[in-house]
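J.: Take this sequence and fold it.
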Amino acid sequence: MNQDEMNLNRTVKDDINLVSKHKLWNNQHADEKTLGLLEKDTRYFIPQSLSTQCLDVLRRAEGASLESVSGKRYIDFHGNYVHQVGYAHPRIIENVVKQLQKLPFSPEQYTNKPAIKFAKKLASLAPSNLNRILFTTTGSSAIAMALKLARAVTGKHKVMSFWDYSHVTSLDTMSVGGESFWRENKGGIVPTETINIPPPITYRGIFEDNESKCLEYIEYTLSKEANIGAFLAETVRNIDVQIPSKNFWKEVRALCNKYGVLLILDEISIALGRTGYMFAFEHYDIEPDILCLGKGLGGGIYPQAAMITRDDYNHLTELSLGNCTFEKSPVGAVAGLTTIEIIEDQNLLKRAKKYEAFIKSSLETMKLNHTIIGDVRGIGMLWGIELVKDRITKEKASNEAEKILYYCLEKGLNFKVFYGNVLQLSPALTISRDELNIALNILNEALMKIQ
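T.: Down below sits the predicted model:
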C-alpha cells in the first residue's frame, strides 16, 4: 500500500488534500497568480484535513457555479450545503444590504422585527406545537442547545446516536456523533455520555438491508440502558446519502415515546428543500421533539442556524441554552426569512422533486453502463454514487474515485468524495436543466475514462 492509499484509508472522510494528486492538480492547473495565493493561504492558515490545502482560489460565486481568480468555472455539486437557492441570490443581497443600513446588530436583552418575523415563519412551517425557536450562528451550537434542553426536560443525561454520523465539530457535539474522524487525536471527549449504535445502512454495515434488526438493537439498548434522554440522528444521512425507510422512522418515533426519550433530528445539511420537502422528516410522517437547522438557512450569505422545539418545554426560563451574541441578528434573520420566501416563491420544492426523477434515471443508466458503480441512492437533490472494484465483494474503489474527481474538476464539475469511494452530489436547487445535463455528462465521461 502506497502513502496515498494509506492516507485515503486513514481518513474516514477520505479527503483528497492528503494525497499527492492534490499537489499535482495545483501544479498542472493553477497559473502563477493562483499558486502565489495558495502559498499564502498555506502560510497563514492552520492546516487541517478537509479544508487545506486548497484546490483553487475563488473570486466569484453565482447561481449554481463557482469561478476562480483565473476565470475557470465549476458547476458546484457540493457548496457545503448552503446553496439551496444558489449563490449570491440578488433578492437576499438586496434585503441584507437594506437591513445593514438600518439595524446591523441587536444587542442582548433587545429584540427586533426581523428576528420576530423569522421565528414566526419557522414556527408556521413546523408541524403541531413545534413553535419555540432559538437562533445561533452554527449547527454545532444548535445541536449543543438541543442536548442541553433534552437533559433539562427529561432529567436524563445520556444520549443515543448512530456510529458514523457526524453532528458537527465542537467538543460536545463530537462526543455525541459517532464519526471517528472527528474524534481522532482529541483525547477523552466525554462532556456528554453517549451510547452509539450501528446505523441502518442499506449497502454496507452489520444491519445491511435489515432495518428490523437495527430497530431491535435500539429497543434492546433503550430497555437496558438507564438515563437515555435523547436520540440524536440525521433524518437522512448526508455525507454518503443513507435513506432509511418510512417504517424505520415511524418505529423509532414510537420507541422514543415508549421510553421517554426526546427525538432530536439534525437537518443542518438536508433541510430547506434538499430532499424535496422543506424538512426531511416530512417524508416519514413523523415529528421530532427538537429540530436543528443550519447551513443553507442563511442563504449562503450569513452564518445562520436554529433550534426548533415544542411549546411543552417552554417552562425553563432560568436555563441558558445558548446565549449567543448573534442570537437575534437582524441581518441573519433577513437572510433566513428571504431564503425561505425564495424557496416558496420559486417553487423549489416542486423543482427538487421534478429533478429527482431525472437525476435518478441518469445515474441508474450510468450504473447499467459502468460496473464500477456498486450503488446509487438519493432523494430530491441529494445523491450518492458508491464506487466498488467488485459488486460482489464491494471492495472500495477509492483510487478510481479520486481520478474521477480530478477529471471532473478539470472539466468544470465540483463535488465531494466521502469515505474514499462515495461521490456525493448536491447541486443548487436553482440549477438549470442545461447545467444539470452538462454536469451529469461530465460525470459519465469520467466514469468511461477510468474503465
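J.: going forward, measure contacts between C-alpha atoms and count neighbours the same way
T.: Noted.
J.: Closest to the centroid, which residue in the protein?
T.: Ser269 (2.8 Å; C-alpha atoms, centre = their mean).
J.: sec struct for that one, please.
T.: The three-state label given to Ser269 by DSSP: H, G, I helix; E, B strand; the rest coil is coil.
J.: which residues does it contact?
T.: Tyr81, Val82, Asn238, Leu293, Gly294, Lys295, Gly296 (C-alpha atoms under 8 Å, 6 or more residues apart in numbering).
J.: same thing but 7 Å
T.: Contact analysis of Ser269 by C-alpha atoms under 7 Å, 6 or more residues apart in numbering lists Tyr81, Asn238, Gly294, Lys295.
J.: For those, name the two members farthest from one another.
T.: Between any two of the contacts of Ser269, the greatest separation by C-alpha to C-alpha is 13.4 Å, found for Asn238 and Gly294.
J.: Here is the second sequence; please produce its structure so I can put it next to the first one:
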Amino acid sequence: MDASTHTNSQTFIGKEARFGARNYAPVAVVVDHAKDCLVWDVEGREYIDMMSAYSAVSHGHLHPRLVAAAERQLRKVAVTSRAYYGTTLGPFLEKLCQLTGMPRALPMNTGAEAAETAIKCARRWGWKAKGIEDGRQEILVARGNFHGRTSTIISFSSEADYRAGFGPLATGFGHFDFGDMESVKAAAGPNTCAVFVEPIQGEAGVIVPPAGFFKELREWCTANNVLLIIDEVQAGLGRTGKWFAFEHEGIRPDGLVLGKALGGGLLPVSAFLAREDVMEVFSPGSHGSTFGGNALAAAVALEGLKVLEEEGLVARSAQMGEYLIAQLRDVQRASRGLIRDVRGRGLWVGVDVEPSLATARELVERLANAGVLSKETHETVIRFAPPLTITRELIDKAVAALRKVVVQKAAELGLPEHRTDTAQASA
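T.: As a prediction, the model looks like this:
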C-alpha cells in the first residue's frame, strides 16, 4: 500500500497484531464498509471483492433484502434457544428441505459445526443401522480435504500443519485419493459407514474431480450400504452454477452439509440435512446448539434462499462463471508460464501459480494494491469467488488488474514471451 495510507490502517492492524492470537495472516487491507461487490478501506480506497468471504457473501455485501429481514426480526426476538418453538425456524427449514430435496434438516451455526454433526450422525447410523460395534465405525475422507478446524476434523486432515501438536487425534477415519474410485474401494472395510467428501476441494486449490467420479461413488455407496455425505459449505447455494455442486452429475447424497452463504453474509448459519432414516438417529439430548436455528438466523437465512431463487443468482453464477474462467485463461496464455493452470466451476476459480517463479501470496498482495481482493491457498493458488451478483464490468476490471500484475511479474523475472507449458496449451 502507499505510504500515505499507512497511518490509519496501521492503527487497526497494530491492534489486531497486539491483542489477537496469531492464527491468521491477513492481507494488509483494513475494511471499513462494503456494498454488493465493492469494499472500501479506512482511507476510502475502493476494491473489487473477488473472495466474498470464502463464499459467505454470495449475495453481495449487505444485500438490502437481507438487511431488511434482519432489522424486522431484531425488532421482535433474536435468540431464545431451542427450548421453545418459534415463528421463523419452521419456515426456514421447510424452504431448505424443498430446495435440497432432503426431508429433514438440523440447524447449526458454523460450517465446522455442521460437519461435526454429520460425523456424529454417520457414526451413530453405522452403529444403529449397520450394526458396527460402537467405537469401530469408520468414515472415509479424501486426502487434501478441508472440512473445518475442530479437533475431530483436523484429526483426519492430510495437512501436517493442521495436525501438528494437537494430539491425541481422533481415530476412525480412512483416506482415499480425491477423484479416484479404486482408491475409495481400497480404503473401505467392513466397518465403513460413510464417505465424507467435498464436491470440489476448495482449500486444496479448487480441485475439480474427473467427470463421472461422483456418479460412480454414489453407485458404490448404494451397493455397499455406505452413506454418501457431501460437504457443500463453500460449493453449495449457487457457487458452482447450480444450486448444489452434486447436481452436476445428477446424483443425490444421503447427507448434505451447508453453511457460509446460508447466512447471507450477515451472520453464521449452517445446517446438516439427511434422508429420514439417517436423521432419525438423533433424539432429544443427543445433539444441539444454543444458537443453532435461532430466530434471527432463520429469518435471514430464509430470505437469503428466496433472494437466490427470485433474483436468479444461480443461473447468473453459471453465466458469469463461464465468462470469468474464459478471461482468466486468456491471462494464463499471456503469463509466459507464470500461471500453469486455471480451473473451477461457476464463480469458483483457482489460478495456479508456477511455484518456481512466484508465490500466490505475492501476487495476491500486488492485486490488493491494484484494488482487487483475493486470497491464496497453499502458496500456489489464487482463489477467485466473487459474490454471485458480480457484473461483467467488474470481472473485466478485476481480470485486467490480474493481467497487469502477472505481466509485470513475468517481465521482472525476464521470462520469454513465447514461454508456454502443457496446461496453457490445453487451456
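J.: okay, now the closest residue to Gly336 of the first structure other than its chain neighbours: neighbour count?
T.: Spatial nearest neighbour of Gly336 of the first structure, chain neighbours left out: Gly298 (4.7 Å); criterion: C-alpha to C-alpha, 6 or more residues apart in numbering. For Gly298 of the first structure, the count of nearby residues is 25 (other C-alpha atoms under 10 Å).
J.: Name all residues that make contact with Gly298 of the first structure.
T.: Gln304, Gly332, Ala335, Gly336, Thr339.
J.: So what does Ala365 of the first structure match up with in the second structure?
T.: Heads up, residue 365 of the first structure is Thr, not Ala. If you follow Thr365 of the first structure across to the second structure using TM-score structural alignment, you land on Asp330.
J.: which residues in the stretch 1-150 of the first structure form helices?
T.: Along the stretch 1-150 of the first structure, the segments classed as helices by DSSP state H, counting those that start in this stretch run 3-10, 20-29, 32-44, 90-102, 113-125, 139-154.
J.: Pick the most buried one from the ones you listed.
T.: Compared across the helices of the stretch 1-150 of the first structure, helix 139-154 shows the largest average neighbour count, a mean of 23 (mean count of other C-alpha atoms under 10 Å).
J.: Output the residue interval of the second structure matched by that one.
T.: Under TM-score structural alignment, the match for helix 139-154 of the first structure is residues 111-126.
J.: circling back to that earlier point, beyond the host helix or strand of the match of Thr365 of the first structure, next helix or strand please.
T.: In the assignment (DSSP states H and E), Asp330 of the second structure maps to helix 313-333. Remark: after helix 313-333 of the second structure, the chain's next helix or strand is strand 339-344, criterion DSSP H and E.
J.: still on that earlier bit, go through the helix holding Asp330 of the second structure and flag the buried ones.
T.: 313-318, 320-325, 327-333 (16 or more other C-alpha atoms under 10 Å).
J.: picking that back up, Asn238 and Gly294 of the first structure: which has the busier surroundings?
T.: Gly294 (31 against 22).
J.: Just the element for the aligned partner of Met448 of the first structure in the second structure, please.
T.: In the second structure, the residue equivalent to Met448 of the first structure is Val407, according to TM-score structural alignment. Taking DSSP H and E as the criterion, Val407 of the second structure maps to helix 392-413.
J.: Please identify the buried residues of the helix or strand that comes right after that helix?
T.: With elements assigned by DSSP H and E, the helix or strand that comes after helix 392-413 of the second structure is helix 422-426. Buried residues in helix 422-426 of the second structure, counted by 16+ other C-alpha under 10 Å: Gln424.
J.: same question, stretch 278-285 of the first structure
T.: Using 16+ other C-alpha under 10 Å as the burial criterion, the residues of stretch 278-285 of the first structure that qualify are Met278, Phe279, Ala280, Phe281.
J.: cool, stretch 173-190 of the first structure as well?
T.: Applying 16+ other C-alpha under 10 Å to stretch 173-190 of the first structure flags Thr173, Met174, Ser175, Val176, Gly177, Gly178, Glu179, Ser180, Phe181, Trp182, Arg183 as buried.
J.: From the residues you listed, pick the one nearest Ser398 of the first structure.
T.: Phe181 (17.1 Å).
J.: Quickly note the distance from the match of Thr365 of the first structure to Asp396 of the second structure.
T.: Remark: distance between Asp330 of the second structure and Asp396 of the second structure (C-alpha to C-alpha, to the nearest Å) = 12 Å.
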